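A.B. asks: sequence first, then the predicted structure, then my questions.
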Amino acid sequence: MSRPFRHPPASAIGIDAVLHALADPIRRGVMVKLLGCDGLSCSKACSDLSPSTISFHHRVLREAGLIRSEKRGVEVINTARKAEIDVRFPGLLDAILRHHGPP
């Protein structure tokens, strides 16, 4: 049996963790993809990376409070927590991701 994913409550999401998570171009790319859909499996968000690298980047985003991960069968579906981030830090995600380009 797998362990459940831990997601920080919105009130515990910190600016340092968010900025650290979004400092990496791969994680910014994952966020851009997630914001454009209702949920995405890990493998489809980063198909060109190894499974362990994909898991690492999703864990950083999840622990920063930027995404919510849910196990569905054998897949993990990730969704962006944009509404919660926008309440906590208005306009931050839009400002950072507006300038995201290829690494």
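C.D. replies: Received, thanks. Residues are numbered from 1 along each chain as shown.
A.B. asks: please count neighbours and contacts with C-alpha atoms only from this point.
C.D. replies: Fine.
A.B. asks: secondary structure class for the residue lying closest to residue 71 once chain neighbours are set aside?
C.D. replies: Spatial nearest neighbour of residue 71, excluding adjacent residues (CA to CA, 6 or more residues apart in numbering): residue 77 at 6.3 Å. Secondary structure for residue 77, judged by DSSP: H, G, I helix; E, B strand; the rest coil, is strand.
A.B. asks: please enumerate the strands of this structure.
C.D. replies: Ranges of strands in the chain, per DSSP state E, are 40-41, 67-72, 75-80.
A.B. asks: closest one to residue 18 among the ones you listed?
C.D. replies: strand 67-72 (10.7 Å; CA to CA).
A.B. asks: run the angle between the closest one and strand 75-80 for me.
C.D. replies: 160 degrees (axes from the mean of the first three to the mean of the last three CA atoms, to 10 degrees).
A.B. asks: buried residues, strand 67-72. List them.
C.D. replies: By neighbour count on 16 or more other CA atoms under 10 Å, the buried set for strand 67-72 is 67, 68, 69.
A.B. asks: need the residues you listed in JSON lines (columns: distance to residue 55).
C.D. replies: Formatted as JSON lines, the buried residues of strand 67-72 follow (distance: CA to CA, whole Å):
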{"residue": "67", "distance to residue 55": "13"}
{"residue": "68", "distance to residue 55": "13"}
{"residue": "69", "distance to residue 55": "11"}
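A.B. asks: next one for the comparison:
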Amino acid sequence: MTGQPGGGKRRELADDLIQREEIEERINKLIKKSRPIKAEITDCLDELTNSLEASILEQYFIEDIQLDTIALQMSYSFRQVKRLYGDGVKHAKIPGNCDTL
């Protein structure tokens, strides 16, 4: 006993590379799986007649921007953006099979 931490099992570079490849493979599968969902959402957004609603929903669902940040970027109040978001979600469900949102 030296009093130094043992560290448990030794890590090898080959193990790290294998783990990295597995993670990259999982990420690529998820990206491939998400593309049709993204296309369906953008198709629904393209059918909206109100461009503000479409813009807010696209920023929220596609670009992953929070509503408070969208409000700041658009110089609208959070309450107004939240209302437009809600209206947009309601309107996006009407045409075709746009139940995704």
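C.D. replies: Received it, and whenever you're ready, just let me know what you need. Quantities reported herein were computed from a predicted structural model and do not represent experimental measurements.
A.B. asks: TM-score of the superposition?
C.D. replies: The pair, once superposed, lands on a TM-score of 0.35 when counted by TM-score structural alignment, normalised by the length of the second structure; 50 aligned residues with a CA RMSD of 3.1 Å.
A.B. asks: residues in contact with the residue nearest to residue 71 of the first structure?
C.D. replies: With contacts defined as CA atoms under 8 Å, 6 or more residues apart in numbering, residue 77 of the first structure is in contact with 39, 40, 41, 42, 69, 70, 71.
A.B. asks: redo that, cut-off 10 Å
C.D. replies: 38-45, 67-71 (CA atoms under 10 Å, 6 or more residues apart in numbering).
A.B. asks: mind checking how far it is from residue 95 of the first structure?
C.D. replies: Going from residue 77 of the first structure to residue 95 of the first structure by CA to CA, to the nearest Å gives 25 Å.
A.B. asks: could you do residue 62 of the first structure as well?
C.D. replies: Residue 62 of the first structure is 20 Å from residue 95 of the first structure, by CA to CA.
A.B. asks: those two: who's more crowded?
C.D. replies: residue 62 (23 against 10; other CA atoms under 10 Å).
A.B. asks: the more buried one against residue 68, yeah?
C.D. replies: Yes - under the criterion of CA atoms under 10 Å, residue 62 of the first structure makes contact with residue 68 at 6.1 Å.
A.B. asks: how about the helices in the first structure?
C.D. replies: For the first structure, the helices defined by DSSP state H cover 15-22, 25-35, 42-45, 51-64, 82-88, 92-97.
A.B. asks: identify each buried residue in the last one, please.
C.D. replies: With burial defined by 16+ other CA under 10 Å, the residues of helix 92-97 of the first structure counted as buried are 92, 93.
A.B. asks: what does it contact?
C.D. replies: Helix 92-97 of the first structure is contacted from outside by 15, 18-19, 22-23, 25, 28-29, 31-32, 66, 82, 85-86, 98, using CA under 10 Å, 6+ apart.
A.B. asks: thinking again about what came up before, could the contacts of residue 77 of the first structure go into TSV alongside distance to residue 53 of the first structure?
C.D. replies: Shown next, in TSV, are the contacts of residue 77 of the first structure (distance: CA to CA, whole Å):
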residue	distance to residue 53 of the first structure
38	23
39	19
40	16
41	14
42	10
43	11
44	13
45	12
67	16
68	18
69	16
70	18
71	18
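A.B. asks: thinking again about what came up before, same list, the strands of the first structure, but as TSV with distance to residue 57 of the first structure please.
C.D. replies: Shown next, in TSV, are the strands of the first structure (distance: least, CA to CA, whole Å):
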stretch	distance to residue 57 of the first structure
strand 40-41	13
strand 67-72	11
strand 75-80	12
